[in-house]
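A.B. asks: Have a look at this fold, sequence not included:
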């Protein structure tokens, strides 16, 4: 018996980017989009085109690059938003405009300040307008999880008549419970007379830790598109995790009447790429992609797995990309092998000079590490691209003295707007001393909210991956740095965050009242 296709709609580049500090630049978004295409994601939501010029350029670049996935842009139910989305997508091999308006009483009254009739009228107008620019239009009922089902039936019937071919039911604030949410989806499909003309989709947030459970309950009740993100990235507590949705459907094929086209061996590489670019580490016990996801410490478990893997493992590690598709490079590897591996990872350079610079840094890293893995290359490329940018703060020299029983001291030399500036400070530890010295130069008046260290690969020669989160004046930014020396990686991360602050105003939030 053939199964229905479950459409996987990935919004890592849009909703995932709304995680505080997770903003990505155009090149980083392109790298992730290529990884999603290799993963065979059906729809890639590339951004919110009207939010900023940077968002527009990113959506446009992805639309012009990706050929095997539909590229989507978010737009509020406003002509200007839809025009901007249409312009960004005009060269896409397959494009989609995703327009939305709030439908819950609390949102209509307090945010939109609109009457229900006016909301229906605006939604229908937006869908018709979008259909003039793009044949593939998706409509979302924002905060559907707290909307009245009679009103949802009414507005959805109208927008399907207007031309929407995908209807998204988002649990925007993570309020739903699986049994109730699944019942809602089933009721909508049953009660709306033209529901057969559209694919019903869900977009669940994880505020109660139920995003994946709610999404799967919706699939069991007729939803045929799930909106999700790599690593469950997203604002607040995040979104439904792509890897968990896909592997649940695949592993429990006895229960789910659907299948995806996802190449699951690309899951772990995509997870690591997103983690490297955003600076959001994956927790070790994260399902599917965490470092401990297939680890067994209990003697009873180990004995069982050795005798028969399925005694304690419901999936094979290789099926999701663990220890597969990895070419190990070393100091004797040549330029051709290096370039070929970068191309396989979806990494390209605009000039030979940039490639040569990256290759030299690879050689320097290979002198410190016996083996250089894909994760090292992803971190190296991110580091090189940052160095090539016109950054206000650049690390010139770091000299740290730390001895048992003595107060650590750091001397830092930075290039600030083309001039070298030096400072020395003591601190509670070498990292604290380094940050104090940097702050003495930058005078950023920022508050350190997070300092996180993660090993990129295994072994004592692994590169350390550091994430620093700074807050200044209500703006939150993440900084990311990697190096075999953890103190140097820390300094790079702090300076990366300072450069994000210096870069200016953050992107607009898609749910902002005005853009």
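C.D. replies: Perfect, thanks for sending it. Quick caveat, the model's predicted, so the values are computed rather than measured.
A.B. asks: hey, let's count contacts and neighbours off CA atoms from now on
C.D. replies: Fine.
A.B. asks: Against residue 19, how distant is residue 498?
C.D. replies: 18 Å (C-alpha to C-alpha, to the nearest Å).
A.B. asks: Oh, that last question was meant for residue 43, not what I typed.
C.D. replies: In terms of C-alpha to C-alpha, residue 43 sits 20 Å off from residue 19.
A.B. asks: which residue of the protein sits farthest from its center?
C.D. replies: In the chain, counting by C-alpha atoms, centre = their mean, residue 405 sits farthest out from the average C-alpha position, at 43.1 Å.
A.B. asks: Doesn't it belong to a helix?
C.D. replies: No - looking at residue 405 with DSSP: H, G, I helix; E, B strand; the rest coil, it is coil, so not inside a helix.
A.B. asks: Any idea how many residues pack against the residue lying closest to residue 275 once chain neighbours are set aside?
C.D. replies: Nearest-residue entry for residue 275: residue 281, 5.5 Å, with adjacent residues in sequence omitted and distances by C-alpha to C-alpha, 6 or more residues apart in numbering. By other C-alpha atoms under 10 Å, 22 other residues sit near residue 281.
A.B. asks: Was I right to think residue 281 contacts residue 454?
C.D. replies: Yes - counting by C-alpha atoms under 8 Å, residue 281 touches residue 454, with 6.9 Å between them.
A.B. asks: next structured bit after whatever helix or strand residue 340 lives in?
C.D. replies: According to DSSP states H and E, residue 340 maps onto helix 335-344. The helix or strand immediately downstream of helix 335-344 is helix 352-368, counting by DSSP H and E.
A.B. asks: Between helix 335-344 and that following helix, find me the angle.
C.D. replies: 100 degrees (axes from the mean of the first three to the mean of the last three C-alpha atoms, to 10 degrees).
A.B. asks: Spatially nearest residue to residue 133 (excluding sequence neighbours)?
C.D. replies: residue 86 (5.8 Å).
A.B. asks: who's in contact with the helix holding residue 340?
C.D. replies: 327, 329, 348, 359, 377 (C-alpha atoms under 8 Å, 6 or more residues apart in numbering).
A.B. asks: any chance of these in CSV, with distance to residue 28 and neighbour count too?
C.D. replies: Converted to CSV, those look like this (distance: C-alpha to C-alpha, whole Å; neighbours: other C-alpha atoms under 10 Å):
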residue, distance to residue 28, neighbour count
327, 22, 13
329, 23, 20
348, 11, 15
359, 19, 18
377, 14, 21
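A.B. asks: then this one, side by side with the first:
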């Protein structure tokens, strides 16, 4: 069996999806889960792009030990310097540098000749090798590049010290046969190809990212770059879970394996979905809620007689199996801590106690505490904002009737410890809540997006609310949950305001340090 390295770029390319804005705590939580999942390389961000990205990459590099941590950099010395500052604490420092190589990108974006592009790529790799033992070089828009030029520039960067060569289909234009042919051509024609790993990075604009990635493996690719749930720019990236499971189920055909801990797939998918606010479509392969559902009578009859009649993937394979519910309103802290640890959460005593208090409140109101409920409560605490004064929602009440004007009242404790009573009206209950809580700050808050989803099943299911706002030219996303959708909405709005406060404090601190 060939070993295929999995390069996860959820925290870099995935976070570039419009509408996703993860803070450092959330990125660290995802990175730790990716480590449990068993990915070879975690691309933690683009250190030179912002203070927040630098901080997240640096903290992840110092936290993760069993996966290689990398950061993205343009073929520019300053980017490489920032990447080194962020990643020098890593177990195996790795940098990912890129430069466009297609005619359209070189002419219109870079405004450089092919010779100038080769020179810049070589100089960047040589410079990166002064610091990093592992240097990946990417030919941005590689698929639409001239093949002979690709051979030329790849040979040069290998000579300069690159250890991995990535040939992306940056705009999702390739077909599987064409993309596979490109990898075979490069492996056969590049001098020194045997000294490096060849990597595939596919986008899903035409819905072929996974198929193209698998075609690359068939034709000699050693590494696949992908994201959890396929999130990413435009239509997204190749889905890690689909590639890993496809190689496992069809190992008879591909003769390749990834080393991914498949039982962690469902949990990883849920965590990324919750923290990004991007819902997983019900019909999504491997991790969608309908992936193992059967409604047709013919299908149900077959599955009851033998699951393999209609299931080529068992739910248990990806961690979808039933987990015994041993926690209830009479459970103690010891049992709760044990379950939290088994679910992969490492919480401080303070955060664990807060999660336990919320669990007890929920257990008094809800008949059945599901695995999804526990993950939601624990995730909220694991990524909660710490060490800054913040607003706390004490209570919210909404008066609504078809013939009345919806009115919301709320009690909030301010960062200074003062209790405020607020009230406002709106065209509907949600707008009334937003108008009420907007009074916590001194100018208009624009609500860019608002979503409420059910965490589990039944009438008493938890509601998970996501509110994306823009205030003072800063965009933040708040999340929270409750059995009541309006309470969850109010808590999520307050969380978004608190994240703005966190952003302001972090930026000012960073500027002061500079």
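C.D. replies: Thanks, I have it. Worth saying up front: this structure is predicted, and the values here are computed from it rather than measured.
A.B. asks: List the buried residues for stretch 428-444 of the second structure?
C.D. replies: 428-438, 440 (16 or more other C-alpha atoms under 10 Å).
A.B. asks: again with stretch 458-473 of the second structure
C.D. replies: Of all the residues in stretch 458-473 of the second structure, those buried under the rule 16+ other C-alpha under 10 Å are 460-471.
A.B. asks: what's the answer for stretch 171-190 of the first structure, then?
C.D. replies: Counting neighbours by 16+ other C-alpha under 10 Å, the buried set in stretch 171-190 of the first structure is 171-178, 181-182, 184-186, 188-189.
A.B. asks: mean deviation (superposed) between the helix or strand hosting residue 488 of the first structure and the second structure, please.
C.D. replies: Taking DSSP H and E as the definition, residue 488 of the first structure sits inside helix 486-502. Here the mean offset of helix 486-502 of the first structure against the second structure after fitting is 2.5 Å, by mean C-alpha distance after the TM-score superposition for the first structure.
A.B. asks: Work out the gap between that helix and the centre of the chain.
C.D. replies: 21 Å (C-alpha atoms, centre = their mean, to the nearest Å).
A.B. asks: Buried residues in it, which are they?
C.D. replies: In helix 486-502 of the first structure, counting by 16+ other C-alpha under 10 Å, buried: 486-501.
A.B. asks: Surely residue 228 of the first structure is in a helix?
C.D. replies: No - under the criterion used here (three-state DSSP), residue 228 of the first structure is strand, not part of a helix.
A.B. asks: What's the match for it in the second structure?
C.D. replies: By TM-score structural alignment, residue 228 of the first structure lines up with residue 226 in the second structure.
A.B. asks: what about that match, neighbour count?
C.D. replies: 31.
A.B. asks: give the contact list for it.
C.D. replies: Contacts of residue 226 of the second structure (C-alpha under 8 Å, 6+ apart): 6-10, 201-202, 237-240.
A.B. asks: what do you get if the cut-off is 10 Å, keeping everything else the same?
C.D. replies: 6-10, 13-14, 200-203, 209-210, 213, 232, 236-243 (C-alpha atoms under 10 Å, 6 or more residues apart in numbering).
A.B. asks: what do we get in the second structure for residue 194 of the first structure?
C.D. replies: In the second structure, residue 194 of the first structure lands on residue 192 (TM-score structural alignment).
A.B. asks: Confirm for me that that match is in contact with residue 164.
C.D. replies: No - applying C-alpha atoms under 10 Å, one finds residue 192 of the second structure not in contact with residue 164, separated by 11.5 Å.
A.B. asks: between these two, who's got more neighbours?
C.D. replies: Using other C-alpha under 10 Å as the criterion, residue 192 of the second structure and residue 164 rank with residue 164 on top: 22 against 14.
A.B. asks: give me every residue that touches that one.
C.D. replies: Neighbouring residues of residue 164 of the second structure by C-alpha under 10 Å, 6+ apart: 96, 134-138, 157-158, 193, 195-199, 222-223.
A.B. asks: Going along the chain, name the helices of the stretch 401-514 of the second structure.
C.D. replies: For the stretch 401-514 of the second structure, helices defined by DSSP state H, counting those that start in this stretch occupy the ranges 429-437, 485-513.
A.B. asks: For those helices, give me TSV that also has distance to residue 313 of the second structure.
C.D. replies: Output for the helices of the stretch 401-514 of the second structure, formatted as TSV (distance: least, C-alpha to C-alpha, whole Å):
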stretch	distance to residue 313 of the second structure
helix 429-437	41
helix 485-513	35
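A.B. asks: can you tell which of these is closest to residue 395 of the second structure?
C.D. replies: Of all the helices of the stretch 401-514 of the second structure, helix 485-513 sits nearest to residue 395 of the second structure, with 8.2 Å by C-alpha to C-alpha.
A.B. asks: Show me what that closest one is packed against.
C.D. replies: helix 51-63, strand 392-399, helix 429-437, strand 446-454, strand 463-471, strand 474-482 (3 or more C-alpha pairs under 10 Å, 6 or more residues apart in numbering; DSSP states H and E).
A.B. asks: repeat that for 8 Å
C.D. replies: Judged by 3 or more C-alpha pairs under 8 Å, 6 or more residues apart in numbering; DSSP states H and E, helix 485-513 of the second structure is in contact with strand 392-399, helix 429-437, strand 463-471, strand 474-482.
A.B. asks: Can you give me the buried ones in stretch 62-80 of the second structure?
C.D. replies: Buried-residue list, stretch 62-80 of the second structure, by 16+ other C-alpha under 10 Å: 62-64, 66-76, 79-80.
A.B. asks: Identify the residue range in the first structure corresponding to it.
C.D. replies: Stretch 62-80 of the second structure covers residues 64-82 of the first structure once aligned (TM-score structural alignment).
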